[in-house]
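Chemist: Give me coordinates for this.
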Amino acid sequence: MAHVVIGTAGHIDHGKTALVKALTGTDTDRLAEEQARGMTIDLGFAFLNDNVTIIDVPGHEKFIRNMVAGVSTIHMAMLVVAADDGIMSQTREHLQILKLLNIPQCVVAITKTDLAEDEEWLDLVELDIRELTDGIFKSVDVIRTSVNTGVGIAELKNLLEQKAVTIQQSTDRGFFRLQVDRVFSMAGFGTVTTGTVISGDLKKGSTVDVLPGNIKAKVRGIQSHGLDVQSVQQGDRAAVNLSGVDKEKVFRGSELALPGKLKSIKKFTAHIQLASEMKKELKHHQRVRVHLGTAEVLARVHLSGKKKLPAGSKANVNLDLEKSTVAASGDRFVLRTYSPMTTIGGGTVLTTFIPKGVKVSSWVSALEVDPVQRFRQLVDSLSTQPHTISAWALLNQCTDEKVHKWITKLDLLTTEKGIVFTHKMLDESKKIIVSTLNTFHQRKPLRRSMGVDILQQESRLSTIWLEEVVAMMKKEGIVKFVESGLALTSHKVELVGSTAELSRKMENNLTEVGLTPVTTAELSQKFNENDKRVLEVLHVLKGDKKVSEIENGTWMHNENIAKLRQALINHFNQNNEMGVTDFKNITALTRKFAIPMLEYCDKQGWTDRSGNQRSKGDNL
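Modeler: As a prediction, the model looks like this:
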């Protein structure tokens, strides 16, 4: 069977620690202060059997933070109520916390029955317990016990073991997570962290992320239930010996995770449920304590479109944290007031991601609690920047397989590269591309195409999405690739009027100058035109394969380039090498033009340079 963790709950002095000792033989009050004061302050741990761990939590209201850290990863609660006191204030608050954390099962132990006045009193205590727990758990078993007389101890242990066998583990995220509840160092071993594996598995020798802090650490060794093991899995209590991280860098509230799966955050969106017992309304921007996993973090609550939330209400909110922590979609947490510290509610993390450009208050309010429908909202919110399946898995802190299931349920579409999209997103992106290209063609009618990089900037579509949509549009005959850019299939460059006349004059001039390259500026000056118009005409001539750009801003007619190539062929038919002087004699160019033309020949593969000499190139 999978390992099961049981957490105690109940008022101070109701006998939780004594009961755990009677069940397991272990005194969980490990601190000297605890033993001196006779009061549990921090978490204690004991083994009921090889597969069941009991976490003993403090009952005093001052140590509720430790109690929440202890029960945040349990599978079942053991509520302890003393027969002589009955239900007390911390009994109620602990029950409230168990409800907020969605702990499914509970066994109630009425302790100190030897101090009860009579059976009728015990019946009343049990009745009160059943009324208080009604609606919180699927079922509640009540066992009457006494550690002094031994009454009910064996029966309680047997019941806990039976319940543990039936426990259903929560859904596994598919990657390793352990929320740290204790850190210590051992001579010769270094840093040791303990906690419950809440998803995935971990093997000795693996590397983990220690968060927050983004520290990489190596797993030197693992213990579970006091034994050295090679691996642990979901539900296991584990002590993980780490190398590569100092003890001071890890603390209760840290998390160990498979590298790259989780990130440190300072803000998340959540759905909260306020307790009906709240005495004051929750105000916008109110400072609260967030108990998330084993961490306690101070935060500000940002209500969406409201100034206050009354007791018992539900709402989506943003929580701005005062320090970094770790959270994943679906994680549950408890909310407590800053001062005085009382439990006011709890909630579920919806997302740690807010898309750019959305109106935050409207976005947060509309966010779905159901993870499948929420995924659809997230996909729709990124209509021009759709993500891949893997990227969505990282943003939702889940596996690619989980995202695939959501895609199937929602009838979403994916590209060959794994981009998730909808028909509406595709149609909108096509319209954006057509509009952007059309505007470009109207603005620059002599340009055959628009650079893809410029199209990406102006359309604001992500690079990978643009590539996918353009490929679809090309198959549909909407766009075409021209030279190194993109154009609408319907776009044609036509030279008319004065522009056609300028093109004829420029082409004639480039033909007449022979092998001497001409700059854009020289052509502009010769024909008394601005550089922009001359350059546009040159690009049209280039597209018609009449001219070529030798280097940036320097041009030559292709007929003359063909003559140059033939001259080189003739030279190398009779010679093995060619120097600069030879090239000047062949072309009648001055050194000013000969050097750049030689470099052009090198680039074309017509010549192969070695020092000051050139030989015949592979492309000649």
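
Chemist: hey, let's count contacts and neighbours off CA atoms from now on
Modeler: Fine.

Chemist: Look up how far residue 524 lies from residue 356.
Modeler: Per C-alpha to C-alpha, to the nearest Å, residue 356 is found 45 Å from residue 524.

Chemist: When these two are compared, which one has more neighbours?
Modeler: Taking neighbours as other C-alpha atoms under 10 Å, residue 356 and residue 524 compare with residue 524 leading, 17 against 9.

Chemist: Helix, strand or coil: sort out the more buried one for me.
Modeler: Using DSSP: H, G, I helix; E, B strand; the rest coil, the structure places residue 524 in helix.

Chemist: element containing residue 162?
Modeler: Per DSSP states H and E: residue 162 is located in helix 153-166.

Chemist: chain center to that helix: distance?
Modeler: The chain centroid and the centroid of helix 153-166 are separated by 40 Å, computed with C-alpha atoms, centre = their mean, to the nearest Å.

Chemist: other SSEs contacting that helix?
Modeler: Helix 153-166 sits against helix 16-24, with contacts defined as 3 or more C-alpha pairs under 8 Å, 6 or more residues apart in numbering; DSSP states H and E.

Chemist: Before we compare anything, build this one as well:
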Amino acid sequence: AKVVTGTVIAGSFSVGQEVEVQPVGLRSRIRGLQTHGQKVQLAPPGRRTAVNLTGVAVEELERGMVLAAPGWLRPATVLDVRLHTVRYLRRPLRHNITVTFHTGSAEVEGRLLLLDRDEVPPGEAAWAQVRLAAPVAAVNGDRFVIRDPNDTLGGGRVVDTQARRHRRFHEATIGKLEAMERGSPGEVVLMAVAASEPVTLRELASGLDLAAVEVHSAVEATIESGDLLALDGQPLTEGTLLFSAAGLAALTDRMTDSLTEYHRQSPLRRGMPREELRSRLRLDSRAFDQLVALWAGRGDVKEGGGWVSHPEHEPHPDAGQQKRAGELLAALRAQPFSPPAPKDEDDLLSYLEDRGDIVWVDEGIVFASEAYREMVERVVAHLKERQTVTLAQVRDLLGTSRKYAQALLENMDQERITRRVGDERVLRGGVNR
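Modeler: Got it, this is the predicted structure:
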């Protein structure tokens, strides 16, 4: 048996159901299902799910494959698409360029052929055909994104997954594609969001040939159907950030993969720094903060103190690391106010800091927590009695060196316990220690 994970995009899965792994066409049966670590009999759409498959070998599965009901998906290598270039594109998108094609969690190299023009300026739409180096599992209406090694170029909707090779600038071909693509305002809105997500309602309305009231109504209806998500909830405003359900599911998978890899490389750390995860996902701060809140609310992540982690991750030092942690704490406690500089073992120090055993005040300067508290209490007591304290006085008060006294005082300034006035420190107003 093999356990695979992903997000249910449409329909549902149930224990005992026969499924097909595409684009390779493997048949299997579902032995078990889990969502958020809990065994379930049914996995509904939108839920990140672990699926235990029978009769499938590990080496037969790759990232980007899709589970579906038998016969529902056909492998695709030539796809007709409606392409929207991103507004911030640095130069027009040209015909017959090499791109990386992303749909769902699949990522395949291919060539982009423009069918109705020679180039597409930033923020405009065109008919195109994508010819892939390897098959993907896709259906008509699926959202996609194309990138080059440096930038996101655009995205849109797959119109025909079983396309033939076309002549360029062929009126009958373009007419057929337009007829296939023509849909309701809701479908137009969904395609436009998927091409540039996340996008604000204001940006969406400005880029569509629809009345503002029509866009607003279509967005509300598409949210109601579950195909679109407003990150900051209702009521809708011009600044509301919109995501397609499929795009959010793919981004959630990327986020989970990033955290899993980080935990594998840094098992002692509580989580990935928020800014590092935001950078990996290529999101601005506003969208990222709202997404993390959404993921945390759904149980997809844990967050706090500037970090984000997989919900089931807990730092687990091995026997050797536990021994080294004990040795390090003993060394710090043996010289509490002048501790030895730790070796190059940042992960272990982060683990001890998260656990509350140490206070990391500066590069190369770490105090045992109880020593740090005692030092702060002595300095605060001195200040309450004499109102001011100098670096030399702190050094003598603690029987330590200038280096440690200075690091302590700078840390107390940062923690807003004290503030510097010339060469002296005073207690900040309202401090009661």
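
Chemist: one step back: so the helix holding residue 162 of the first structure matches what in the second structure?
Modeler: Counting by TM-score structural alignment, helix 153-166 of the first structure pairs with no residue of the second structure.

Chemist: biggest strand in the second structure by residues?
Modeler: Counting by DSSP state E, the longest strand found in the second structure is strand 125-138.

Chemist: Show me where the second structure has its helices.
Modeler: 171-181, 185-196, 201-206, 212-225, 245-265, 274-281, 285-298, 319-334, 346-355, 369-386, 391-398, 402-414 (DSSP state H).

Chemist: Out of those, which gets nearest to residue 427 of the second structure?
Modeler: Closest to residue 427 of the second structure of the helices of the second structure, according to C-alpha to C-alpha: helix 369-386, at 6.6 Å.

Chemist: average gap between that closest one and the first structure?
Modeler: On superposition with the first structure, the average gap between helix 369-386 of the second structure and its aligned counterparts reaches 1.8 Å (mean C-alpha distance after the TM-score superposition for the first structure).

Chemist: before we move on, the earlier item: quick one, which of the helices of the second structure is packed in tightest?
Modeler: helix 185-196 (a mean of 24; mean count of other C-alpha atoms under 10 Å).

Chemist: which strands and helices sit next to that helix?
Modeler: With contacts defined as 3+ C-alpha pairs under 8 Å, 6+ apart, the packing partners of helix 185-196 of the second structure are strand 74-85, strand 143-147, strand 152-160, helix 201-206, helix 212-225, strand 241-244.

Chemist: Indicate which one of those is closest to residue 136 of the second structure.
Modeler: The nearest among these, by C-alpha to C-alpha, is strand 74-85 at 5.3 Å.

Chemist: can you give me how far that closest one is from the chain middle?
Modeler: With C-alpha atoms, centre = their mean, you get 25 Å for strand 74-85 of the second structure.

Chemist: got the angle between that strand and strand 143-147?
Modeler: Calculated by axes from the mean of the first three to the mean of the last three C-alpha atoms, to 10 degrees, strand 74-85 of the second structure forms an angle of 70 degrees with strand 143-147.

Chemist: For strand 74-85 of the second structure, which helices and strands make contact with it?
Modeler: Helices and strands touching strand 74-85 of the second structure, by 3+ C-alpha pairs under 8 Å, 6+ apart, are strand 125-138, strand 152-160, helix 185-196.

Chemist: mind redoing it with 6 Å?
Modeler: For strand 74-85 of the second structure, the elements it packs on are strand 125-138, strand 152-160, judged by 3 or more C-alpha pairs under 6 Å, 6 or more residues apart in numbering; DSSP states H and E.

Chemist: same for the longest one, what does it pack against?
Modeler: Contact analysis of strand 125-138 of the second structure by 3+ C-alpha pairs under 6 Å, 6+ apart lists strand 74-85, strand 106-114 as its packing neighbours.

Chemist: repeat that for 10 Å
Modeler: The contact analysis (3 or more C-alpha pairs under 10 Å, 6 or more residues apart in numbering; DSSP states H and E) places strand 125-138 of the second structure against strand 18-22, strand 66-68, strand 74-85, strand 97-103, strand 106-114, strand 119-120, strand 152-160, helix 171-181.

Chemist: Against residue 184 of the second structure, how distant is residue 33 of the second structure?
Modeler: 36 Å.

Chemist: Please identify which of those two sits among more neighbours.
Modeler: Using other C-alpha under 10 Å, the more surrounded residue of residue 33 of the second structure and residue 184 is residue 33, with 24 against 10.

Chemist: Find the nearest non-adjacent residue to the more buried one, please.
Modeler: Closest residue to residue 33 of the second structure apart from its sequence neighbours, by C-alpha to C-alpha, 6 or more residues apart in numbering: residue 51 at 4.9 Å.

Chemist: same deal with residue 127 of the second structure?
Modeler: Using C-alpha to C-alpha, 6+ apart, the nearest residue to residue 127 of the second structure is residue 82, at 5.0 Å.

Chemist: shouldn't that neighbour be in contact with residue 157?
Modeler: Yes: at 5.6 Å, residue 82 of the second structure counts as touching residue 157 under the criterion of C-alpha atoms under 10 Å.

Chemist: Give the intersection of the neighbour lists for the two.
Modeler: Counting by C-alpha atoms under 10 Å, 6 or more residues apart in numbering, the residues touching both residue 82 of the second structure and residue 157 are 141, 143-144, 181, 191, 195.

Chemist: And the helices in the stretch 51-200 of the first structure?
Modeler: Applying DSSP state H, counting those that start in this stretch to the stretch 51-200 of the first structure gives helices spanning 64-71, 89-100, 119-133, 153-166.
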